[in-house]
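Student: My questions concern the predicted model and sequence given below.
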Amino acid sequence: MARQRVPGGRNRPSSKDRAPSRPGINVNRPGSHGNMALCRSSTLWIVSSGILIMGIAYVSYQGYLQTRVNTPLSVPSAVSNSGLSDPTRFWGSYRPGVYFGMKTRSPYDLLSGLMWFIPDQITQNDIGFRHWCEQGDNLARYGWVKHDGENFGVQEIFDRNLKLTTSFVKRPGGDRGGDWTARIRVEQNHTKKVTQMVSLFFYFGLDEKAEGALLPVLDASDALRMNEISGTSPTLGSFRVKFVENGQAKQHFHAKLISPGPQSYTDLVMRQLRRYEDKQAAIGLDPTSNVEGDPNLLVYQVNAVTPFELDVVFESGANMAGRVEGELVGNLYTDALKQLERDYDLAFEAQFHLQNKGFSRQDVDFAQAALSNMVGGIGYFYGHSLVQSDSNPQAVQYWDAPLYSAVPSRSFFPRGFLWDEGFHNLLIAKWNPKISADILAHWLDLINVEGWIPREQILGLEARAKVPAEFVVQHNKNANPPTLLLALESMMHAKENRQSTWFREFLVRVWPRLELWYDWFNTSQQGPVPGSFRWRGRNGTADRELNPKTLTSGLDDYPRASHPTEDERHLDLRCWMALASKLMADIGRLIGMDHEKYSATSEFLHDNMFLNEMHWSEKHKAYLDFGFHTEDIRLERPPINSKTHRPGMPKPEKIRVTKTPPKLQYVPQLGYNSLFPFILQIIDPSSPKLAAVLADLEDPQKLFTPYGLRSLSQSASLYMKRNTEHDPPYWRGPIWININFLAVRALKHYADAPGPNQYRAQKVYLKLRQAVIGNVIREYHRTGYIWEQYHDKTGHGQGCRPFTGWSALTVLMMGETY
């Protein structure tokens, strides 16, 4: 720090340090007042110029700060192959938000999808039109039963009394990404044979901003029927689509439309429907409303009697001259699909060994469906986020970029979430590590020059249409758990990965991005004392929340300090940084990068003595957060003002009232947060603290249930308490599979580690593993779905469904593949 200038003393310049007088100038001579005026004028000019320069510099610096939030990191891309350079993954079922659709991994290109309704199920207020995966459709069950993530997929959809089976098979070849065929089979969902009509729609459209052309080829004898589509796009070149039917078709219709994007397809198609009295009162697309110009959406419709089968054949122009083996339709398609299914069964058993472990065929079917929905839920998105920083008065656009990512829920969260994606890839990496590496690379390419990654990715008009406006903008102060590192850590543990050239090259590409991401966490989320960390983003002025949420932690309403301050120390974030430090050191050693600073930090954050000093409460015998907290806090309704309140007016909302002033202390809320030193395996196997954690895991009055670990102990004051008058508890009691997986994995680690708690860890491991697996499978067969969370008293699935994101980690627990 610079020394202060004070009169006299040792800071006063000595005579030899003073500026010498200018020779030849007599300050007392006549006319010196004019010189003094000139001097004052010069001084004012210098000061004014300085202020102006400082102002310009300040404005320039503020402008620079405004650009940082949406400036990409200038290092080579982590994604090595994309678009046509990766033909194996060029085409796929990359539209998880619709019941079935095919899409390329190229921006603004051709996409396709399925729609349907059941004519005799129409009610006065609802046609029962299906397209987007919607919770409100209340389907008995839907989801992939087999999907390998690259070559094929088979999905079953149970809609009222119909069963739809959608499948696809890809064929490599040519230089435009190959060909594919999709099959839609519709049949009765019961043994009683009755005539059942179904109306199927299959469309091809050019995505928002896409260039190209779509031309219908109509039937010579039926002007309402479209037999084929011919088209072009910059990526695909020329292509052809054929519709091949097997069954009793009653009527055909088609539409040529112009759409602003896929977010409008449902409404646009429904508006074209009319009743044809001359065709048995059939409901079909109205060709009189077809556009005159060039359409960017073509819709094929067939009304048919079940059972009915439709093959949709896409052929690249490079292959249209005809393959030697013929078109992929009929028996040729059936045989190709059966072979792929057999290969999938063999690969699944080789990876997870479930039959060898004694699981029933029904249990194996569940596990295959869970994995298939995970990889079948991978989407390809392109667009930009809306972001904001303290330097930006308004939200600004992130740069346009692709994202290849699994999604938590096709119906409720059909987009990328940073918090979820690391858990997703714990499973995906076991099935196909190259897919996981591709996913992680896409996420890391979204890092900006600050080292920040927006935690929720809402890219493209179709994705944005499913998100309320208040959740779209992401702030660069806000972190999210770096769970991508969980997947990287798992991949590092696999010997075949560490020894492979492709994996080392992948790590070299992502290393500079990982370094910057780590540094961003280490600086932006640092806590009040060395070795402590604090999640930003808590709103201490939210007077309607019983406990201000910590959305950035991923645990949302999990109880933290009641009054957010800068003095908070968040246990889970400290443990994430311990994991990150160790992993960075391990990766650095493997690829020959500088790892010493990460090794030193890892050693410090894994030191149990420092961990205990900062987060162990001897009073509560648990690891806890620390902060400005009081337990004596309530939600109360303010008194009604009888002078202004009128009958029928809503009552004022409840607000939080602090009964006893807060003080700096440990936050006595035992739950998932308390387990982080255990679930991230930071506690030493010989530590006496491990025995206390295991006791809490086993205690049914605290965390253990016959269905898995509840998120908050029954002894906690906020157990199952609403956070606002309207918000039900979320992470305050329900069972979440991602944390249960980490707990089961940690129990296996401690069961294998010599120490005084080894036998007890083994006992709890067997008990908890069986509880979680048994309940998830039971609920799947009872309800048809894997769920977001499970009730801690009944085990019943709740929240959104299907939730085959991190809840699919049940497969790894079944296979004991950690």
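Tutor: Cool, the structure landed. Residues are numbered from 1 along each chain as shown.
Student: From here on, just use CA atoms for contacts and neighbour counts.
Tutor: OK.
Student: Shouldn't Val145 be within a strand?
Tutor: Yes - with DSSP: H, G, I helix; E, B strand; the rest coil as the criterion, Val145 is part of a strand.
Student: The closest residue to it other than its chain neighbours: neighbour count?
Tutor: The shortest distance from Val145 to any non-neighbouring residue, by C-alpha to C-alpha, 6 or more residues apart in numbering, is to Ala369 (4.2 Å). Other residues within reach of Ala369, judged by other C-alpha atoms under 10 Å, total 24.
Student: which residues does Ala369 contact?
Tutor: Contact criterion C-alpha atoms under 8 Å, 6 or more residues apart in numbering gives Gly143, Trp144, Val145, Lys146 as the residues in contact with Ala369.
Student: element containing it, please.
Tutor: If you go by DSSP states H and E, Ala369 is part of helix 361-376.
Student: Same check on Met36?
Tutor: Assigned by DSSP H and E, Met36 belongs to helix 32-68.
Student: Pull out the buried positions in that helix.
Tutor: Going by neighbour count (16 or more other C-alpha atoms under 10 Å), the buried part of helix 32-68 is Gln66, Thr67, Arg68.
Student: measure the second one to Leu214 for me?
Tutor: Taken as C-alpha to C-alpha, to the nearest Å, the spacing of Thr67 relative to Leu214 amounts to 40 Å.
Student: next SSE after the helix holding Met36?
Tutor: Reading on from helix 32-68 to the C-terminus, the next helix or strand found by DSSP H and E is strand 91-92.
Student: From the chain's centre, how far out is that next one? Work that out for me.
Tutor: Put simply, strand 91-92 sits 20 Å off its chain's centre (C-alpha atoms, centre = their mean, to the nearest Å).
Student: residues making contact with that strand?
Tutor: Met102, Lys103, Thr104, Arg105, Gly149, Glu150, Lys170, Gly177.
Student: Presented hereafter is structure B, for comparison with structure A:
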Amino acid sequence: MAKSKSHERTPKAKNKHLNHNHQRKETESSRMNVMNTLLTVTCMAVAAWFGYKGYLETRVNTPFDTEKLVTLSGLDTADRYWGSYRSNLYFGMKTRDPQSLVSGLMWYRPNDLRQGSQSFRHWCEQSDKLEKYGWLEHDGKTFGIQEIVDGDLIIKTSYVKKPGGRHGGDWTARIGVTFKDSELSQAEKSEEISFIFYSALEDKSTGNIKASLGADNRLSGMEGYTDGLGAYRFSMNPTKGTVEEHSFLIAVMPGLDLVRETVLQNLRVASQKGSNMKRIVLGGDQLPPNAEGKKTDPNFCATQVTAKVPFEFEVLFESGSVPLRKEKLTGKNFDSALSDQRKRFHDKFEKTFKLEEKGFKEDAIDFAKLAFSNLIGSIGYFYGTAQVQSVHTKNPVPYWKTPLYSAVPSRSFFPRGFLWDEGFHGLLISTWDLDIELDIMSHWYDLMNSEGWIPREMILGSEALKKVPEEFVTQISTNANPPTFFLTLEYILNTREVELLDRHYKLLGKIYPRLQAWFEWFNTTQVGDLPGTYRWRGRDGLTNKELNPKTLTSGLDDYPRASHPNVDERHVDLRCWIAFAAGVMARLAVLLEQPSQRYNETYRYLTDNQMLNELHWSTDAQMYADYGLHTDKVELRRSFAAPRPPTSPDLIRVVLADPTLRFVDSTFGYVSLFPFILGIVESDSPNLDKILNDLTKTELLWTKYGLRSLAKSSPYYMKYNTEYDPPYWRGPIWINLNYLTLRALNHYSQVQGPYQAKAKKIYQDLRENVIKNMMAQYKRTGFVWENYGDVYGEGRGSHPFNGWSSLVVMIMAEIY
């Protein structure tokens, strides 16, 4: 029995051992499964994280996901296909095509060049110190007349377009030069001038260009083919005077930013046939051989004529798609076509702005035509890739390739597109031609990325890039710019609503989703920490170089804000911009039969005067103001701690008193006016009375030339922001903000309230001061300027500046 029992226990023990092994294996297997599951989940999480991170990284340069507003084919707007779209040149023509054929003009005085003088003209440069230049008349579509005063010479460029064919038609340019002083002696009139006219293909263009040589080996024309133009031909013919020397250049140009260098490298000194006289000529055929030993295909062709002043020649561009021509657009035909276009321009100008009807004299009307023509004649067409960066990208990344049709602030200094400038430009352009303005607006809204952000500055193409300091090239996707296109839209709704709805309702419907995204981007990314507050991003809170950290994103660059940027800051101008935009969005929503309640609620919330006053009205200073961590006790001092020569130590900011959270109310200026200039202050508010009284105080903003940007009583008035940054928005008079102030004064003079008469009187006086000074400075200097001095009214900053300073035309016409 015992044996039997013992025998019976053995299988049980064995089974128990086997079960234990099985359980252990199951446990290990389970553990492995868990580990594998965890590993899988971890891998999936890591993959998801990197995928999401990649998604975040690409959002900055991913286009907004809706139908494009603009096609790449400029031929869809044939009347605007060709134009003076090379704003940075004294004279240049191009098409609205991504890979355009371009043309341009250069000139120099051979005697000056021989003596080493920098008299070579091509790009508009302030360093050329020309007495004046600019469009006298330009309609934005069909013709332009320009006058350039270079020393004792007057150079006139004019062009006229003629429609026809499938590729934008023909055009002719006439270039002539005379002496400024007609009383010069014959000996003094022996001055020679050399003109160089060229055509070139943009970078990576598909097409060709070649020279047509006559029997005497002289260039008789240029011809070629591009996808956008089809076949084309240039011919150049003297019409007055005698050509002393004629030469040409056929070459490979590295890029449009190197045209000048290409020409200068290929100038030669040669003996004139039958004479010992030396002349400067172009180098002829300069095509290098390719890998197969054949000549490289050229992308640049230029012809030079040297002649005694006076001299005139015509350049005729002919499209190969135009049917048989009965007559060419030259000589008397050109005269007749130009005369017709000028008459249409004059008639339309008076019908639009009614300056004769208002009693302006001829010189004032000519000034207004020039101011307007230089804005619309400086519209450029750009194509290329911008450089952007977001908080999710370690380094700058390229934006998508895109076109931009846009006016520019200044041909010499800012020949590229600026977002907040363009909203002001649009007020004048839409008054003249709604089609052009909606075209411009469509191009800008096509720049919107997937987050609803639009870069505040667009630097497209090698020519534009060459003009921009490296520090300003990259556009940061957290940074805004005032949404001034809402100004343009409101103005169009007020003045052209019937036309907008009749002819452009479909386009407006396509723009609307982008406007929604843009508004939403502002109303989420630029909010402050408290409800109803907003804060411009992009200020440098760590700098020790700036007296007051710049707020480039506000458009008012060095205008003083809180001295120590932080999250507690709230900016009154940005709040007003968002309120204004909400009101425009509500109007558009109703017109397009879209839900408007959210925009109406936002508008009512942000325009509530009680809340506005709680957040931004300083009871101590009796003014609207920013709020933030601030002290006025800052100054720039030399630092001798740095290892630099003692004669040139750095200027650094020294803080002499601790900042506190407070209103920035020691500074009265343009920012203080925003609740007024955007019409948010109620017409019966005592705050409005205080603002109107402050406007007229000479110790604050009032001058006999316009409103200065910063009160003389401000501790920052006319102070340098760094050792090298002179005051910009710290005293000078800016025409765009004077226009907005006049617009507000006009508004409050017409709405019911106790201060109507006071607003009307200030309006009349301010309008007269601005017009009178700008005309006086134009007569004195030949230019419209970026801003004006507040002591003597002199033109300051870049020139010519026919961006928002051209709003003087609207001020003269009293169009708001």
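Tutor: Good, I have the coordinates. Bear in mind the structure is a predicted one, so any value in this text is a computation, not a measurement.
Student: And the TM-score between them?
Tutor: Taking TM-score structural alignment, normalised by the length of structure 2 as the basis, the two superposed chains have a TM-score of 0.94; 783 aligned residues with a C-alpha RMSD of 1.6 Å.
Student: related to what we said a few turns ago, how close does the helix holding Ala369 of structure 1 sit to structure 2?
Tutor: Its aligned residues in structure 2 lie a mean 0.4 Å from helix 361-376 of structure 1 after superposition (mean C-alpha distance after the TM-score superposition for structure 1).
Student: The helix or strand that contains Asp502 of structure 2: average distance to aligned residues in structure 1?
Tutor: Element membership of Asp502 of structure 2 [criterion: DSSP H and E] is helix 497-525. Compared with structure 1 after fitting, helix 497-525 of structure 2 deviates on average by 1.7 Å (mean C-alpha distance after the TM-score superposition for structure 1).
Student: Which position in structure 1 pairs with Pro726 of structure 2?
Tutor: Across the two structures, Pro726 of structure 2 finds its equivalent in Pro728 of structure 1, going by TM-score structural alignment.
Student: cool, and Ala711 of structure 2?
Tutor: Aligned counterpart of Ala711 of structure 2 in structure 1: Ser713 (TM-score structural alignment).
Student: quick one: contacts for that match?
Tutor: Under the criterion of C-alpha under 8 Å, 6+ apart, the contact partners of Ser713 of structure 1 comprise Gln669, Leu670, Gly671, Gln701, Lys702, Leu703, Tyr719, Gly733.
Student: try Leu130 of structure 2
Tutor: Residues touching Leu130 of structure 2, when contacts are defined by C-alpha under 8 Å, 6+ apart, comprise Ile148, Val149, Asp150, Gly151.
Student: redo that, cut-off 10 Å
Tutor: Taking C-alpha atoms under 10 Å, 6 or more residues apart in numbering as the contact definition, Leu130 of structure 2 lies against Cys124, Ile148, Val149, Asp150, Gly151, Gly782.
Student: which of the residues you listed show up in structure 1 as well?
Tutor: Compared against structure 1 with both residues aligned by TM-score structural alignment, their matches' C-alpha atoms under 10 Å, the contacts of Leu130 of structure 2 retain Cys124, Ile148, Val149, Asp150, Gly151, Gly782.
Student: PyMOL command to pick out the buried ones of the residues you listed?
Tutor: Here is the PyMOL command that selects the buried residues among the kept ones among the contacts of Leu130 of structure 2 (16+ other C-alpha under 10 Å):
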select buried, resi 124+148+149+150+782
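Student: and of the kept ones among the contacts of Leu130 of structure 2, the nearest to Gly555 of structure 2?
Tutor: Within the kept ones among the contacts of Leu130 of structure 2, proximity to Gly555 of structure 2 (C-alpha to C-alpha) peaks at Cys124, which comes in at 24.3 Å.
Student: which residues touch the equivalent of the closest one over in structure 1?
Tutor: Alignment note (TM-score structural alignment): Cys124 of structure 2 maps to Cys133 of structure 1. The contact partners of Cys133 of structure 1, taken as C-alpha under 10 Å, 6+ apart, are 96-100, 139, 142, 409-412, 414, 802.
Student: what angle do the helix or strand containing Leu440 of structure 1 and helix 501-524 make?
Tutor: Assignment of secondary structure by DSSP H and E places Leu440 of structure 1 within helix 433-444. Here helix 433-444 of structure 1 points in a direction 30 degrees away from that of helix 501-524 (axes from the mean of the first three to the mean of the last three C-alpha atoms, to 10 degrees).
Student: helix or strand right after helix 433-444 of structure 1?
Tutor: Next element after helix 433-444 of structure 1 (DSSP H and E): strand 456-457.
Student: post-alignment, that following strand versus structure 2, mean distance?
Tutor: Strand 456-457 of structure 1: mean distance to aligned residues in structure 2 after superposition is 0.5 Å, counting by mean C-alpha distance after the TM-score superposition for structure 1.
Student: What is that strand packed up against?
Tutor: With contacts defined as 3 or more C-alpha pairs under 10 Å, 6 or more residues apart in numbering; DSSP states H and E, strand 456-457 of structure 1 has these neighbours: strand 378-383, strand 416-417, helix 418-431, strand 473-475.
Student: Give me the distance from the second one to the chain's centre.
Tutor: Which is strand 416-417 of structure 1. Here strand 416-417 of structure 1 is found 2 Å from its chain centre; the criterion is C-alpha atoms, centre = their mean.
Student: again with the first one
Tutor: Relative to the mean C-alpha coordinate of its chain, strand 378-383 of structure 1 is positioned 11 Å out (C-alpha atoms, centre = their mean).
Student: Give the buried residues for it.
Tutor: Of the residues in strand 378-383 of structure 1, those buried under the neighbour-count criterion (16+ other C-alpha under 10 Å) are Ile378, Gly379, Tyr380, Phe381, Tyr382, Gly383.
Student: Out of these, which comes closest to Trp520 of structure 1?
Tutor: Nearest to Trp520 of structure 1 out of these is Gly383 (C-alpha to C-alpha; 24.2 Å).
Student: so who does the closest one touch?
Tutor: Neighbouring residues of Gly383 of structure 1 by C-alpha under 10 Å, 6+ apart: 107-108, 397-403, 457-461, 463.
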